[in-house]
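Asks: Show me the folded form of this:
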Amino acid sequence: MKIWRVMELINWTADYFKKNGIQSARLDAELLLGHILNKSRLQLYMDFDRIVAKEYLARYRELIKKRVERVPIAYLTNHKEFMSLSFYVDESVLIPRPETEVLVETVLKLQSDGSQVLDLGTGSGAIVVTLAKQRADWKFVATDISPEAIAVAKKNAQRYEVAERIIFLQSDLFESFDESMKFDYIVANPPYISSNEIPTLMPEIRDYEPRIAIDGGPTGLNFIDRLVAEAPKFLTENGQLVFEFGYQQDDTVGNLIQSNPQYTDCDIIKDYAGIERVVVARVGSRGG
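Replies: Here you go, the predicted structure:
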């Protein structure tokens, strides 16, 4: 049997991935081998001449096969970094994206003492757990329609010791709430891709990420429409709704909010690529 060393294994895998149309071929090879050997990418290069034991090779081959089938790296390693925190992910939750970090950063800039925050469609819990890590005096409720997603979010909250400040509920948007429950901030990364666009997505997204987390209906706005319409009932005076939306949806989202008299103003925030990505909508005081 051939003896494989770290560097030649990375080189061979990167070449194999490239031939199979995987764009981030070398990075993926490094991440998968690092996962199997429990090494960082830097450590792999420091140990470039290390012989990879047979039992590791067998596991690595399995991951290579699944990656060629376009299973996302994050599901193969059960790991995704988000705002410098490591989150457990599996196929029951959407993989956290860098653009969603803009949503979290936006909420943190709106800080007020002892805020009550509702995270709708929490998925992996990336948003609510990161906020809870950053704001020790805030209280949170996090919901998802999927019990499997709630289990993942709880796992991540326990990992970062914030679970005692987060109430997790299985709910379809606001269905489990009555109007006596009020929040200073309601945050969400709702499904916003139109149904007819989904077949055109990369196979990693189209075939593996949960459809319920990406499919926004015929226009991509099914959940956003409900969110904008229903959120004011659950916001405190001058409370704010903060959510992510899709490419070129900024005008539609802005018009939706401006046409609702319960909102007094809204701001659109761009992501790191300069694309309009997050909206902050404020409701007025109850008196006027």
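Asks: C-alpha only now, for contacts and for neighbours.
Replies: Noted.
Asks: correct me, but N20 touches V68?
Replies: Yes: N20 is within contact range of V68, at 6.6 Å (criterion: CA atoms under 8 Å).
Asks: Mind listing residues that contact stretch 234-244?
Replies: Here stretch 234-244 makes contact (CA atoms under 8 Å, 6 or more residues apart in numbering) with 100, 103, 107, 179-190, 231, 277-286.
Asks: for stretch 215-222, that is, sorry about that
Replies: Applying CA under 8 Å, 6+ apart, the contact partners of stretch 215-222 are P190, P191, Y192, I193, S194, S195, N196, I198, F223.
Asks: which two from those end up farthest apart in space?
Replies: Pairwise distances across the contacts of stretch 215-222 (CA to CA) peak at 17.1 Å, for the pair P190 and N196.
Asks: Looking at those two, which one has more neighbours?
Replies: P190 (25 against 13; other CA atoms under 10 Å).
Asks: Here is the second sequence; please produce its structure so I can put it next to the first one:
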Amino acid sequence: MAVARPAQLTIRNIITAFSEYLSGKAVDSPRLSADLLAMHVLAISRLDLITEPHRQVSEAHWQAIADLVERRGNGEPVAYLLGSREFYGRDFAVSPATLIPRPETEHIIEEVVRRFSGKGRFIFADLGTGTGCIATTIAAELPDAMGIAVDLSADALAVATANARTHGVADRLLFLNGDFTSPLFRHTSLDCIATNPPYVSEAEYAELSHEVRDYEPRTALVPGETGLEHAALLIRNAQDWLRPDGIFIMEMGYTQAGPNLSCFGDAQGIWHGEKIIRDLAGLDRMVFAIRSRN
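Replies: Sure, this is the predicted structure:
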């Protein structure tokens, strides 16, 4: 079913029509989706949307927005339709080759900035970089940071590289097409590992919204049956890659704190300061540890 065309094409009328259409579909935030797609096509701000409800919209603009709204109605994420998503105050290009950045991942940035701000030059790795939002943001927030961003997908790395150029930090980042579960780095060569690896179990994946299952790359979400497969390998590799006092911070599923903390405990004497960082919803979201000196 196509979107019903209003008799008069004004901003208010088309937003109402698009919101009503999306409300009848199984999509998240129908009104917000309508607003964002209209703003994108019309090249206007949210303030314009509110203060100029009677502004006329051309037939061409109506059709362009309607085409996007119908795709949204089928479940395609708004970020892919717009080609971008905001992360830590910056816009990042996204594509179907990349996971869409989530607000929860910003806690990684906060912790790294808190640990390294004003401390001078340091080298970090972002493993499973996707859009490059972690690597680019760390480099943008900390001018002394030098980073290596790793991803198995060449298409994702192309997006990440473009994002680093957009935000003026490409000269301090190296983009590496590789498998972060393999021995990529020299012994004690890194000061920080900041990573959002795949951590969704097969059972959890089956229950995800179809907007995620049908559009976002499965390999960026699911590492294996339990969802813990990559985490265990990363923690094991990190104890070799990190320098003494180097930090490890990794996003995880909210039920995975116990198994991930036990990985640090199994490596007796190698780690200290292990902790869980919760997201704004109060859910366990990051695991953190410091490489010991011995």
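Asks: ok so, going back, which of the contacts of stretch 234-244 of structure 1 are buried?
Replies: Using 16 or more other CA atoms under 10 Å as the burial test, the contacts of stretch 234-244 of structure 1 include 100, 103, 107, 182-190, 231, 277-284 as buried.
Asks: re earlier: which of the contacts of stretch 215-222 of structure 1 sits closest to D172 of structure 1?
Replies: Relative to D172 of structure 1, the closest of those is F223; by CA to CA it sits at 10.1 Å.
Asks: what's the counterpart of E211 of structure 2 in structure 1?
Replies: In structure 1, E211 of structure 2 lines up with E204, judged by TM-score structural alignment.
Asks: okay but its match is in contact with V71, surely?
Replies: Yes: between E204 of structure 1 and V71 a contact is recorded at 5.7 Å, counting by CA under 8 Å.
Asks: of these two, who's got more company?
Replies: V71 (20 against 14).
Asks: Aligned counterpart of the more buried one in structure 2, please.
Replies: Alignment note (TM-score structural alignment): V71 of structure 1 maps to E76 of structure 2.
Asks: What are the neighbouring residues in contact with that match?
Replies: E76 of structure 2 makes contacts with E211, Y215, as judged by CA under 8 Å, 6+ apart.
Asks: Mind checking what secondary structure Q63 of structure 2 has?
Replies: Here Q63 of structure 2 is recorded as helix under DSSP: H, G, I helix; E, B strand; the rest coil.
Asks: Quick check: the most centrally placed residue in structure 1 vs E230 of structure 1, distance?
Replies: For structure 1, P96 is the residue whose C-alpha lies nearest the centre (CA atoms, centre = their mean; 2.6 Å). For P96 of structure 1, the distance to E230 of structure 1 (CA to CA, to the nearest Å) stands at 25 Å.
Asks: swap in P261 of structure 1?
Replies: Where E230 of structure 1 is concerned, P261 of structure 1 sits at a distance of 13 Å (CA to CA).
Asks: more crowded one of those two?
Replies: Higher neighbour count among P261 of structure 1 and E230: E230, with 13 against 10, using other CA under 10 Å.
Asks: which residues in the stretch 1-150 of structure 1 form strands?
Replies: For the stretch 1-150 of structure 1, applying DSSP state E, counting those that start in this stretch gives strands covering 80-82, 85-87, 116-120, 139-144.
Asks: so can I have JSON lines of those showing mean neighbour count?
Replies: Shown next, in JSON lines, are these (neighbours: other CA atoms under 10 Å):
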{"stretch": "strand 80-82", "mean neighbour count": "18"}
{"stretch": "strand 85-87", "mean neighbour count": "18"}
{"stretch": "strand 116-120", "mean neighbour count": "24"}
{"stretch": "strand 139-144", "mean neighbour count": "23"}
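Asks: Those strands: which one's closest to R5 of structure 1?
Replies: Here strand 80-82 is closest among the strands of the stretch 1-150 of structure 1 (CA to CA), at 26.6 Å.
Asks: Specify, as a residue range, where the lengthiest strand in structure 2 falls in structure 1.
Replies: For structure 2, the strand with the greatest residue count under DSSP state E is strand 242-251. On structure 1, the counterpart of strand 242-251 of structure 2 by TM-score structural alignment is residues 235-244.
Asks: what's stretch 24-31 of structure 1 aligned against in structure 2?
Replies: Residues 29-36 of structure 2 are where stretch 24-31 of structure 1 lands, counting by TM-score structural alignment.
Asks: Buried residues in that stretch, which are they?
Replies: Neighbour-count burial for stretch 29-36 of structure 2 flags P30, R31, S33, A34, D35, L36 (criterion: 16+ other CA under 10 Å).
Asks: now do stretch 217-233 of structure 1
Replies: G217, G220, L221, N222, F223, I224, L227, V228, A231, P232, K233.
Asks: counterpart of the fourth one in structure 2?
Replies: Structural alignment (TM-score structural alignment) places N222 of structure 1 against E229 in structure 2.
Asks: returning to what we had before: which element, helix or strand, includes the match of E211 of structure 2?
Replies: Applying DSSP states H and E as the criterion places E204 of structure 1 in helix 203-206.
Asks: now A229 of structure 1
Replies: Judged by DSSP H and E, A229 of structure 1 forms part of helix 222-230.
Asks: one step back: the match of strand 242-251 of structure 2 vs structure 2, average offset?
Replies: In the superposition with structure 2, the average deviation recorded for stretch 235-244 of structure 1 is 0.9 Å (mean CA distance after the TM-score superposition for structure 1).
Asks: For the aligned residue in structure 2 for A14 of structure 1, list the residues it contacts.
Replies: Using TM-score structural alignment, the equivalent of A14 of structure 1 in structure 2 is S19. Contact analysis of S19 of structure 2 by CA under 8 Å, 6+ apart lists P30, R31, S33, A34.
Asks: Let me know whether the residue nearest to the centre of structure 1 touches M83 as I believe.
Replies: No: under the criterion of CA under 8 Å, P96 of structure 1 makes no contact with M83, lying 9.9 Å away.
Asks: What segments of the stretch 151-288 of structure 1 are helices?
Replies: Secondary structure of the stretch 151-288 of structure 1 (DSSP state H, counting those that start in this stretch): helices at 203-206, 211-214, 222-230, 250-258.
Asks: What lies in contact with the first one?
Replies: Residues from elsewhere that reach helix 203-206 of structure 1, judged by CA under 8 Å, 6+ apart: R70, V71, P72, I198, P199, T200.
Asks: To which residue of structure 1 is H107 of structure 2 aligned?
Replies: By TM-score structural alignment, H107 of structure 2 lines up with V102.
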